[in-house]
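A.B. asks: just a sequence and a predicted model for now, questions to come.
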Amino acid sequence: MKNNRFYGYLQNILHSINIKTAEIKQLDTLISFFRRIPKRYYKIAGIVAGSFIVLLTVISIIVINKRDPLLKSAILRAQEKANQEYQIDLSIGKAYFSGLSEVTLENVKVVPQKADQLASIQTLTVSIKILPLLFGNTKIADLGLENASITFVKKDSISNYDFIFRKKDSTETSTNKEPLNLANVADRMIHQVLFKIPDNMKLRNFVVSYQDDSLQQSLTVPAADIDDGELTSTILVNQNQATWYLNGDLKPNKNNLFFQLTAKEKKVEFPLLEKKYGLKLNFDTLEAHLKKVKWNNGKEDFQISASGRVVNLLVNHWRIASNNVIVPNGSIDAEVIIGKDYIELDKNSQATIAKVTAKPYARFSLSPNKTIALGLEVPETKAQDVFDSFPAGLFESLEGIKVSGTMKYSADFFLDTKNPDSVKLHSALQESGFKINAFGKTDFSKINSQFVYTPYEDGKPVRDIIVGPDNPNFTPLNQISPLLRNAVLTAEDPLFFSHEGFEERSIRASIATNFKEKAFKRGGSTISMQLVKNVFLDREKTIARKVEEMLIVWLIEHNKIVSKQRMLEVYLNVIEWGRNVYGISEASQNYFLKKPSELDLGESIFLASIVPSPKNGIYRFNEYGGLKPFLASYFRLIGSLMANDGIVTRDSTQTYGFYSVSLRNAVLPTHSVPDTISQDINKEDLEREIKEAEQLLQDLFGTKIN
């Protein structure tokens, strides 16, 4: 009865404060539900709630009374683990609870055994959130750090951080190990990072330094604070050499982190990278944003959504380019999907540089074999926007070029590491209405008329060579022996007259060989690519130069700036055939005292064999002027291919002029005169070089030549 009067009073109150009719109906329904619940259930609920509160109170009292021994026990376990697993002496001067869930450590030192001190902390205060702890998660609420330092030291080959890369000893058998699940690993790693980011932080005087036998670098953080997720910090590089600002908005509970790095009155620079690795790297602004992490497909795939942006990035490294490469503005939106046995950069990812947007793709799989898949798609874009978006300093010869029309590009690559010979590669650059209106720094049409070519050796010019009638050694294509022309084409670029500058089969074969050898053994260049490299580019082996080479080849071939016949003519007149021997006229005179038109089959095949390594050509002869026996199989291969094409008559002896080749006496190799080059060359090197060339041709033609 009392309950009914209570609920009646409640309804009258709701009506009196003008709650909407629909809301009153919902509340009436809820009140009616509670009316039907017997009183004894309320008593039971009250008893349970009271008991729970009493239990929590008892547990809290026990924990408070026992927490100091528990803290000491935890520290002892940490010290034992550090000593046993990493050979580290961890000492803590003082440890105590400074609050209900707050621990303070004083005078902490980390010293690897037989090495310099790695870290020291004067005062560290950490408080833990209680609620996540009840579910087994350690989430930092507040963090305080004063007068701390981390010092990485390397003397000779010994460092105080070797333990980081040291493998743990494990007595577990492979049958007891849980199979690796990359998605679970990623989830654990991400959330370990997120849980360790405090809601509030006060850091004062924190120093990170590196020193070895030749250099010393340091980063000093006089102050860094997180106030309810807002990060502000100041970083001094090498004392006061530069000042950085790292700011951000951190919401780890929402899986959302944003960081921004800038510098005071200058760029953010990394002197350690430049001094230690020769990498010059700087920028105005760098931003990184972790937007979201989540499980997909019933916890099968773990997805990470992130983005980044850089302003006025400058990169300089001898492997990348010979000049400073400058990217005014670049950004990426990445969708990374991690499965049980794979990591994938999803095709929905997007990268932008200036006016060009591309969709990159990458996937690395562990099962059933380790495989690598890469892809890139650039949608249809104004051609001028493409060339204007190339970073300054990357492709010097293309700077200032004016074009019209549109371009689009797609590429796909797949490699099974267990079967590298099955490598797949497809690259397609398509255009619509493309036209070169004006050349930039370099006029690619210059090779249609007489020009001066300057070969370089070790970065220094050798001599100027006139490519044209004013040079008595210049030989027009129709005055070069057809046998020589075809031997070189067969050996270097069998499909020269049918492709547009690239031969994917050759590139695939090169990738397979280089992967198997774990070294760069084969280039896969066509004659078009070799010509561009010799005439228009320096000889530096950088990534930028290789890409620039391919772009120029496409421009020349696709737009028919130069005919195939003229390309072959120039190629044979400028390439190196021996030490300070350039062009086919000098080559035929140097080795055989002949004109290019007089070369026979054996001499032509020999000259074709030395194109990849011309300085070694003379050492393929013995002291009597005859060819060394290991070259016989190469002659058989090239001769058979030429016979298959009807260029020469098939030789029943399979020698194709091998025994008729005779080097002129004046250049015979001797053992009495010391030669620094010959000392570096041995029979095995030369034989391996020829075998690699044979294998390439057999791969290209698909069958072994008899």
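C.D. replies: Arrived safely.
A.B. asks: every contact and neighbour count from this point should use C-alpha atoms.
C.D. replies: Noted.
A.B. asks: any idea whether the residue nearest the centre of the chain is helix, strand or coil?
C.D. replies: The chain has residue 362 as the residue nearest its centroid, 11.0 Å off, counting by Cα atoms, centre = their mean. Residue 362 falls in the strand class when you classify it by DSSP: H, G, I helix; E, B strand; the rest coil.
A.B. asks: what's downstream of whichever strand or helix holds residue 604, the next helix or strand?
C.D. replies: Assigned by DSSP states H and E, residue 604 falls within helix 601-609. Going down the chain from helix 601-609, the next helix or strand is helix 632-644, by DSSP H and E.
A.B. asks: and that next one, what's buried?
C.D. replies: Neighbour-count burial for helix 632-644 flags 632-642 (criterion: 16 or more other Cα atoms under 10 Å).
A.B. asks: with stretch 419-434 instead?
C.D. replies: Residues of stretch 419-434 classed as buried by neighbour count (16+ other Cα under 10 Å): 420-421, 423-425, 431, 434.
A.B. asks: another structure for you, compare them:
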Amino acid sequence: MKKQCILRIATGLIGLLLLLTAGGYILRNVLLNHMVEQRLASVGKRHELDIRYRHLTLKSINTVLFEGLSIVPHERDTLLTLGSLQARLSLWELLQGNVQIRHLQLDSLAVRFVKHGSEANYDFLFRPTSEADASAPSTTPRSEEDYTLRINKLLDLVFGFLPGNGTLTHLNITEQKDNNYVNLHIPQFNIQDHRFRTDIVADEDHYVQRWQAEGEINPSDRRLSATLHAPHITLPYLKRRLGAEVSFDSLTCRFEQQCLGRELTRLIGQTEVNGLKVYHRRLSPELVNLDHGRLEFHLNIAPTSIELDSTSLVRFNRLDFHPYLKVEQKNGYWHLTSVTDKPWFPAEDLFTSLPRGLFDNLDDIRIKGQLAYHFLLDVDFAHLDSLKLESELKGKDVHIESYGHTNLSKMAEEFEYTAYEDDRPVRTFAVGPSWEHFTPLNQIPAILQMAVLQSEDGAFFYHQGFLPDALREALIQDLKVHRFARGGSTISMQLVKNVFLNRNKNIARKLEEALIVWLIEHQRLTSKERMYEVYLNIAEWGPLVYGIHEAADFYFAKRPSELTLEESIYLASIIPKPKHFKNSFTPDGRLKDSQKGYFRLIAQRLAAKGIINEAQAEGVDIANVVLRGPAKESFALSKPEPSSSESHRFTEPG
């Protein structure tokens, strides 16, 4: 009896389960539409969107058909329309709560990002989703992110919706701002056995390009690759939005994901570009050409850090190196570490690999010998004073066989110098005996020479162009105030900037400056004495006042050899801000008391160097600095400039 009872109950349960299953299957479309409508209504209400669709059906247990979708932000242009989408899902993945599309058929997808004036149909993407979000203070510390979890979720989404097989037809993506637009049109995108190939028509304000793309989509192996190529590809949108022009012949990107447990995900891949041309005024005033560039990366993503392993490779033209970079978040603060070590390699690999147009003075230069490079940057943003900065380029048997566009040894003899104001040339004169205002170094008082050194670069005659500690201190200060407040430049760097480089402030100029300084100092193309002589004869000492001869006359109606101790110290003080000299004086041409501390410090340094004695240092009196030249007359012609806090660069005596 018991067995029969159990059998009846089991049979009844099975029957009920089959009935429920059959009922659920019969009502599957009603249930599916109800759930989707609720979800879309919630999303639409939260983001102020009108989301509609014409038809949604579950054709089989794992195949969905979706037709006539439209998304329209309130009182904005239509954001998205979709003709039809049919997707066959992986039943096994679906039972585990994951979406994995096995086959996809999609037709007539159009996405339009439209902006008129300050209003855009994608504004909702950047709005807070609740009042709580809107009222949250911006200074609230952010909790540490779990980067492993975030990247895994993102890649799960990407690989889940990328099918191994399918056909996508009539895809359009449009960006429009007022009367300008960019449209990318894909007539047909075919995926077969994880491989794809397609044509892309790019139209930017009626300038039409035709590209080809091909690659692999392999969700099961967590692998993606794509190559974009054409005789000449110019990326749209960038010039209008960023003022940049970027073009290339081919671009390849590929990567694969390796999940190494809950705490670590690794991305391994490479990016390769051929025939790259870039223009942006912040980078260089000329078009930059890079024949071939390649990045092979091993990226380790942990819960609180992202690390570029040193097995990664960067190659441009003939030069390659292995960088290491780690960015880590601790207690709400970032910690960045970057290391690059390049052992001995042919010097010509560096100089022939420099992108043409980026370093104009070094184009076509021929250099033989061996180079090695070491770089370290360690920044803990919670303790900026602990910052470490090391940068050293070593040379072995290096010699210049021939110069390129510029004779880097021209400072060794008389040459023509052009001074600029606001990127415009204002004065041109010879730095040598043929210029009537030229003053040889041996005719410039030792007091003035040493005062300028102690103000600008105390170790000039001992370093080889760079002061790593000064650069480190400047970087710490810049990071603290969130702007470029200090430069850490040596006299060698200032000379190269003014004599060899254009006046366009950009990233490339600093790199070119460093290479030219290294060559001049390492190869002794110009002696230290001559470099300092040039510096004192071209330095700007006031409005359109260049060189020590004009400076002595402009301020004190004297020759350089007649300058007193106090007058020499003052001239050293004005070099950082020569156009603001009026801030240092009273209307009757006498030095303000605020200068006393600076004078006392420089006088003590001069005494330590043996240039003056202790009694002279103690007797320094700013009352002995009185304007007598044209500088005094300028007070009668205009009102003094508003007072501002002057900052002087001090370096330890060399």
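C.D. replies: Ah, there it is. From a predicted model like this one, the values you see are computed outputs, not experimental measurements.
A.B. asks: after superposing, what score do the chains get?
C.D. replies: Here the TM-score for the pair of chains, by TM-score structural alignment, normalised by the length of structure 2, is 0.91; 636 aligned residues with a Cα RMSD of 2.8 Å.
A.B. asks: sorry, back to before: tell me which of the buried residues of helix 632-644 of structure 1 is nearest to residue 157 of structure 1?
C.D. replies: residue 634 (46.7 Å; Cα to Cα).
A.B. asks: and that closest one, how close does it get to residue 555 of structure 1?
C.D. replies: Counting by Cα to Cα, to the nearest Å, the gap from residue 634 of structure 1 to residue 555 of structure 1 is 34 Å.
A.B. asks: corresponding residues in structure 1 for stretch 145-156 of structure 2?
C.D. replies: Taken onto structure 1 by TM-score structural alignment, stretch 145-156 of structure 2 occupies residues 180-191 there.
A.B. asks: which other residues reach the matching stretch?
C.D. replies: With contact meaning Cα atoms under 8 Å, 6 or more residues apart in numbering, stretch 180-191 of structure 1 is reached by 300-302, 338-343.
A.B. asks: write the ChimeraX selection for whichever of these are buried.
C.D. replies: Per 16+ other Cα under 10 Å, the buried members of the contacts of stretch 180-191 of structure 1 correspond to this ChimeraX selection:
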select :301,302,338,339,340,341,342,343
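A.B. asks: ranges for the strands of the stretch 1-150 of structure 1?
C.D. replies: 88-97, 102-112, 119-128, 140-155 (DSSP state E, counting those that start in this stretch).
A.B. asks: mind checking how far the aligned residue in structure 1 for residue 511 of structure 2 is from residue 477 of structure 1?
C.D. replies: In structure 1, the residue paired with residue 511 of structure 2 is residue 547, using TM-score structural alignment. Distance from residue 547 of structure 1 to residue 477 of structure 1, counting by Cα to Cα: 29 Å.
A.B. asks: which of these two has more neighbours?
C.D. replies: Ranked by neighbour count (other Cα atoms under 10 Å), residue 547 of structure 1 and residue 477 place residue 477 first, with 19 against 13.
A.B. asks: aligned to the more buried one, what sits in structure 2?
C.D. replies: Correspondence of residue 477 of structure 1 to structure 2, assessed by TM-score structural alignment: residue 441.
A.B. asks: doesn't residue 533 make contact with its match?
C.D. replies: Yes. Using Cα atoms under 8 Å as the test, residue 441 of structure 2 is close enough to residue 533 to be in contact (5.2 Å).
A.B. asks: what is in contact with these two at once?
C.D. replies: Common neighbours of residue 441 of structure 2 and residue 533 (criterion: Cα under 8 Å, 6+ apart): none identified.
A.B. asks: ok, for residue 650 of structure 1, nearest residue in space, not its chain neighbours?
C.D. replies: Nearest non-adjacent residue to residue 650 of structure 1, counting by Cα to Cα, 6 or more residues apart in numbering: residue 643, 5.2 Å away.
A.B. asks: my bad, residue 232 of structure 2
C.D. replies: Sequence neighbours aside, residue 249 is the residue nearest to residue 232 of structure 2 in space, at 5.0 Å (criterion: Cα to Cα, 6+ apart).
A.B. asks: okay, that neighbour and residue 186 of structure 2: tell me how far apart.
C.D. replies: Residue 249 of structure 2 is 20 Å from residue 186 of structure 2, where distance means Cα to Cα.
A.B. asks: cool, and residue 206 of structure 2?
C.D. replies: Look at residue 206 of structure 2 and residue 186 of structure 2: by Cα to Cα, they are 17 Å apart.
A.B. asks: between the two, which has more neighbouring residues?
C.D. replies: Ranked by neighbour count (other Cα under 10 Å), residue 206 of structure 2 and residue 186 place residue 186 first, with 18 against 11.
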